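S.K.: Got a predicted structure here, sequence first:
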Amino acid sequence: MEPAFSTTRAISLVIAGAHVVLTPRLRRRLEAIDRAYVVAADSGARTAFGLEITPDVVVGDMDSIDPDTLRRLHDEGVPLEHHSRDKDATDGDLAIERAVQNGARELILLGFLGGPRLDQELASVLLTARLSVEATLLDGMNECRVLRADRVLKWQPEHGEIISLIPLETARGVCTRGMRWPLTDAVLARGSTQGVSNEPIADQVRVELDSGLLMVCRYFPEAT
């Protein structure tokens, strides 16, 4: 999955608070993003600084951001958009909304995977299914994107990568090319593991479906 990263600020990098290991692969991915609008969700500001990224804005209730990060944000003139703790959305969701309001047509989501809160991670994965813009969940060893029925996903696979197709709702007419175990007009019901742990065998991989939603996940065991 090699999204055509934009060179305009129509692409936004949204950073949440989970720890992100800066593998060589992730460093290359971030270097490919030029002039992105960067929104940090609360303690995602610390994650951003750890990746040598300065946010354009920090959004959230600021209940988990540490004093040192706050001082650095103040010193660098980064605006903070405070929200009440009595809110109906996570800080990550609010940060995504802020990026979309700024005109983002594509989102790269960092710091949404891993961390101690499984509930937060599951919520982050599921919220990508309702977004009106393209969104990629990214960390040091994984890259995941929602595929809808009106899209075709094609990419040049990397050595050793593992591909999984996770149905977020029943996916019908699933067809794949370039994988060791191909699918042709398959039906993947929500909860099915049929699409888990496939392998690329060609120079290009292709995934498409007639209806439903798939989370297409790529795992890079050799990313480090």
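M.R.: Arrived safely, thanks for sending. It should be emphasised that the depicted structure is a prediction, and the values quoted were computed from it without experimental measurement.
S.K.: Could you use CA atoms for every contact and neighbour count after this?
M.R.: Noted.
S.K.: In three-state terms, label the most centrally placed residue in the chain for me.
M.R.: The centroid of the chain falls nearest to residue 137 when counting by CA atoms, centre = their mean (1.3 Å). Look at residue 137: counting by DSSP: H, G, I helix; E, B strand; the rest coil, its state is strand.
S.K.: another one to put next to it:
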Amino acid sequence: MIVHSSAPVALIGGAPVCETALAFALSRAGRIVAADGGAATAHAREIALDAVIGDFDSIPADVRGAYPAEILHPIEEQDSTDFEKCLTRIAAPLILGVGFSGARLDHELAACNALVRWPARRCMLIGPQDVMFLAPPSFALDLAPGTRVSLFPMGAVEGRSDGLNWPIDGLTLTPDGQIGTSNFATGPVAISVTAPKLLVILPAGHAGAVGDMLMSAPARWP
């Protein structure tokens, strides 16, 4: 581990950031980390960083020189993305990721892959329109009727739900078969799943409720 925190950690990626999402992440964070080129976003906004982690192939030289050497942690291997390098080296109860969506689709898909590959790391990715997280074994959210609740499986997974217009009970969700996009809440929602394979996508305005839930949900993936 490079960063240890008993409070949530804000993680800034290299994609364009939503200012509302960034402000939310910073307001909740005890420490702030940049993933490679995300350091340029932090530098432009005069955000003090606790660490910069990545392969350093996209951080401008002047930005790299603006931060003290002791917070720079270059990791040269190319078998993982900068997001994954950070995800696996931050020990915190929750990681609040911004700047990982809305730019290159392959980078966004790689971030989805990392959330599933490292299910013990609780992380939410916040963009201009959505907040996304890996479903813990069970969770509940107090959602207003009509709230969009999209469920996207990254592997085969089954589950049970209360409060969804289209329940998932009895279904096997798979990325090449049955998926669950554009579902919506009929009231408070409770979901349990059999495997760490299901991504949950809600409107970005629910980031606070999602963060509180992920911090307090007792059931965790090993």
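M.R.: Looks like it came in fine. Note that the coordinates shown come from a computational prediction; the quantities given were computed from them, not determined experimentally.
S.K.: circling back: tell me the counterpart of the residue nearest to the centre of structure 1 in structure 2.
M.R.: Mapped onto structure 2 by TM-score structural alignment, residue 137 of structure 1 lines up with residue 125.
S.K.: OK, contacts around its match?
M.R.: Residues near residue 125 of structure 2 by CA atoms under 8 Å, 6 or more residues apart in numbering: 96, 97, 98, 100, 101, 131, 132, 133.
S.K.: Looking at these, which is nearest residue 207 of structure 2?
M.R.: Distance to residue 207 of structure 2 across those (CA to CA) is lowest for residue 131, with 6.0 Å.
S.K.: Have a look at structure 2 and report its longest helix.
M.R.: The longest helix of structure 2 (DSSP state H) is helix 105-117.
S.K.: From the contact counts, what lies against that one?
M.R.: Where contact means 3 or more CA pairs under 8 Å, 6 or more residues apart in numbering; DSSP states H and E, helix 105-117 of structure 2 is packed against helix 82-87, strand 130-134.
S.K.: Can you say which of those is nearest to residue 141 of structure 2?
M.R.: When those are compared for distance to residue 141 of structure 2 using CA to CA, the nearest one is strand 130-134, at 13.0 Å.
S.K.: in the superposition, what's the average offset of that closest one relative to structure 1?
M.R.: In the superposition against structure 1, strand 130-134 of structure 2 averages 1.0 Å from its aligned positions (mean CA distance after the TM-score superposition for structure 1).
S.K.: quick one: the most far-flung residue of structure 1 relative to its centre from residue 69 of structure 1, how far?
M.R.: Relative to the mean C-alpha coordinate of structure 1, counting by CA atoms, centre = their mean, the farthest residue is residue 75 (29.0 Å). Distance of residue 75 of structure 1 to residue 69 of structure 1, computed by CA to CA, to the nearest Å: 10 Å.
S.K.: just residue 175 of structure 1 next, same as before
M.R.: Residue 175 of structure 1 is 47 Å from residue 69 of structure 1, by CA to CA.
S.K.: now do residue 112 of structure 1
M.R.: 19 Å.
S.K.: Compare those two (neighbour count), which wins?
M.R.: It is residue 112, of residue 112 of structure 1 and residue 69, that has more neighbours when counted by other CA atoms under 10 Å, with 25 against 16.
S.K.: mind checking the SS state of the more buried one?
M.R.: coil.
S.K.: Structure 2: which residue goes with that one?
M.R.: Under TM-score structural alignment, residue 112 of structure 1 pairs with residue 100 in structure 2.
S.K.: ok, now residue 73 of structure 1?
M.R.: Taking TM-score structural alignment, residue 73 of structure 1 has residue 67 as its aligned residue in structure 2.
S.K.: how close does its match get to residue 173 of structure 2?
M.R.: Residue 67 of structure 2 is 45 Å from residue 173 of structure 2, by CA to CA.
S.K.: cool, and residue 102 of structure 2?
M.R.: Per CA to CA, residue 102 of structure 2 is found 25 Å from residue 173 of structure 2.
S.K.: These two - which one has more neighbours?
M.R.: residue 173 (22 against 15).
S.K.: Residue 170 of structure 2 reaches residue 157, doesn't it?
M.R.: No - using CA atoms under 8 Å as the test, residue 170 of structure 2 is too far from residue 157 to be in contact (10.6 Å).
S.K.: higher neighbour count, these two?
M.R.: More crowded of residue 170 of structure 2 and residue 157, by other CA under 10 Å: residue 157, with 17 against 9.
S.K.: Wait, that one touches residue 197, no?
M.R.: Yes - Residue 157 of structure 2 is within contact range of residue 197, at 6.2 Å (criterion: CA under 8 Å).
S.K.: For stretch 111-130 of structure 1, what is the distance to the chain centroid?
M.R.: Distance of stretch 111-130 of structure 1 from its chain centroid, counting by CA atoms, centre = their mean, to the nearest Å, is 10 Å.
S.K.: Residues touching it, excluding its own?
M.R.: By CA under 8 Å, 6+ apart, stretch 111-130 of structure 1 touches 15-20, 44, 47, 92-93, 135, 137-139, 146, 168, 213.
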